[in-house]
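Trainee: got a structure for you, letters missing:
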């Protein structure tokens, strides 16, 4: 009797897990909304050369894509321990804890990223998956950059919106 009950409970648990995944709706986009999935470009880049960047996206409807914006990044900061550095800096300057130190590290002189630059879309393919191509020029890149991050600006109901950000690994050569 216990083995039959155990088998039924086990079967019920397995059935529950199998059906719960299939009945969960996927994350739906609103009408006119778009989400970037992936950005692709050559992994090894050099200064002052043009590159085609291919961005894969999904959209509900056909949003009007205005620009693609990029930033060269280094995934580590130039400060060994940002949290301790921020704390010490805030205490020394008598600034309130949680002030703009984090933003300063991300955007200030200790950041290791380029300014954001935007480019016009060259072509859009609305197949499955949807893609657009952007031509960028690799200017003012530094040897420590190891990632290119991208987001797109698009119109949704007449309002300019930004997508999520996606990135790809790169290596800068001289």
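Mentor: Sure, I can see it. These numbers come from a predicted model, not from an experiment. Residues are numbered from 1 along each chain as shown.
Trainee: every contact and neighbour count from this point should use C-alpha atoms.
Mentor: Will do.
Trainee: need the helices for the chain, in chain order.
Mentor: Ranges of helices within the chain are 2-23, 82-92, 101-107, based on DSSP state H.
Trainee: of those, which approaches residue 36 most closely?
Mentor: Smallest distance to residue 36 across the helices of the chain (CA to CA): 22.7 Å, for helix 101-107.
Trainee: just to revisit the earlier point, dump the helices of the chain to a markdown table, plus mean neighbour count and distance to residue 134.
Mentor: Listed next are the helices of the chain as a markdown table, based on neighbours: other CA atoms under 10 Å; distance: least, CA to CA, whole Å:
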| stretch | mean neighbour count | distance to residue 134 |
| --- | --- | --- |
| helix 2-23 | 10 | 37 |
| helix 82-92 | 14 | 34 |
| helix 101-107 | 15 | 25 |
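Trainee: need these in a markdown table with distance to residue 144, can you?
Mentor: Shown next, in a markdown table, are the helices of the chain (distance: least, CA to CA, whole Å):
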| stretch | distance to residue 144 |
| --- | --- |
| helix 2-23 | 42 |
| helix 82-92 | 18 |
| helix 101-107 | 15 |
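Trainee: how far away is the residue nearest to residue 151 when sequence neighbours are not counted from residue 7?
Mentor: Counting by CA to CA, 6 or more residues apart in numbering, residue 151 lies nearest to residue 165, which is 4.7 Å off, once chain neighbours are set aside. As judged by CA to CA, to the nearest Å, residue 165 and residue 7 stand 47 Å apart.
Trainee: against that first model, consider the following:
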């Protein structure tokens, strides 16, 4: 992915595949994410100071430290995925409706293995939305 992403332009997303054979791809689905550090996470002082980490302490935290908002999922059919490079899938996307707060792109591959539909691990990459051309 390039440094900055803009609405209504084509981009090739390259996914590395750890497999001895080229997978039979059904579809690849993506979602734009806006991930921020949650204010519910412990403060930085909990990690640098000898704080009290017991129950009831402001340093005791068991939740997710990331707050995630995002777009709806959009998919590209397997017939539109290029598989000509060993170990790589190349998927062309054309983003629309981007928001300036999006800072990650998450993707997941649906593929056929032994006659059954399987899902890959979801992977993410950092992105920057060009706010000059995206007023949202």
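Mentor: Thanks, I have the structure now. Every value quoted in this text rests on a predicted model; they were computed, and no experiment measured them.
Trainee: tell me how far the residue nearest the centre of the second structure lies from residue 84 of the second structure.
Mentor: Central residue of the second structure (CA atoms, centre = their mean): residue 106, 1.9 Å from the mean position. Distance, residue 106 of the second structure to residue 84 of the second structure, using CA to CA: 23 Å.
Trainee: count of residues packed around the aligned residue in the second structure for residue 64 of the first structure?
Mentor: Using TM-score structural alignment as the criterion, residue 64 of the first structure maps onto residue 24 of the second structure. By other CA atoms under 10 Å, the residues close to residue 24 of the second structure number 15.
Trainee: distance of residue 24 of the second structure from residue 96 of the second structure?
Mentor: As judged by CA to CA, residue 24 of the second structure and residue 96 of the second structure stand 28 Å apart.
Trainee: with residue 33 of the second structure instead?
Mentor: Separation of residue 33 of the second structure from residue 96 of the second structure (CA to CA): 14 Å.
Trainee: which one's more surrounded, those two?
Mentor: Neighbours were counted for residue 33 of the second structure and for residue 96 using other CA under 10 Å; residue 33 has more, 23 against 11.
Trainee: ok, the more buried one - contacts?
Mentor: 68-71, 102-106 (CA atoms under 8 Å, 6 or more residues apart in numbering).
Trainee: shared with the first structure, which of the residues you listed?
Mentor: Retained in the first structure: 69-71, 102-106, out of those (criterion both residues aligned by TM-score structural alignment, their matches' CA atoms under 8 Å).
Trainee: coming back round to it: map the residue nearest to the centre of the second structure onto the first structure.
Mentor: So residue 106 of the second structure corresponds to residue 149, using TM-score structural alignment.
Trainee: right, and that match touches residue 167 too?
Mentor: Yes - judged on CA atoms under 8 Å, residue 149 of the first structure makes contact with residue 167 at a distance of 4.1 Å.
Trainee: sorry, back to before: what's the residue nearest to residue 151 of the first structure in contact with, if anything?
Mentor: Residue 165 of the first structure is in contact with 36, 149-151, counting by CA under 8 Å, 6+ apart.
Trainee: which one is the aligned partner of residue 15 of the second structure in the first structure nearest to, not counting chain neighbours?
Mentor: By TM-score structural alignment, residue 15 of the second structure lines up with residue 55 in the first structure. With CA to CA, 6+ apart as the criterion, residue 55 of the first structure has its nearest non-adjacent residue at 4.4 Å, and that residue is residue 39.
Trainee: can you give me the neighbour number for that neighbour?
Mentor: Counted with other CA under 10 Å, residue 39 of the first structure comes out at 22.
Trainee: for the second structure, which strand is longest?
Mentor: Longest strand of the second structure, by residue count under DSSP state E: strand 24-37.
Trainee: the following helix or strand past it maps to which residues in the first structure?
Mentor: Sequence order places helix 45-48 as the next helix or strand after strand 24-37 of the second structure, per DSSP states H and E. Mapped onto the first structure using TM-score structural alignment, helix 45-48 of the second structure spans no residues at all.
Trainee: separation between residue 27 of the second structure and residue 75 of the second structure?
Mentor: For residue 27 of the second structure, the distance to residue 75 of the second structure - CA to CA - is 6 Å.
Trainee: show me what contacts residue 9 of the first structure?
Mentor: Listed by CA under 8 Å, 6+ apart, residue 9 of the first structure has no contact partners.
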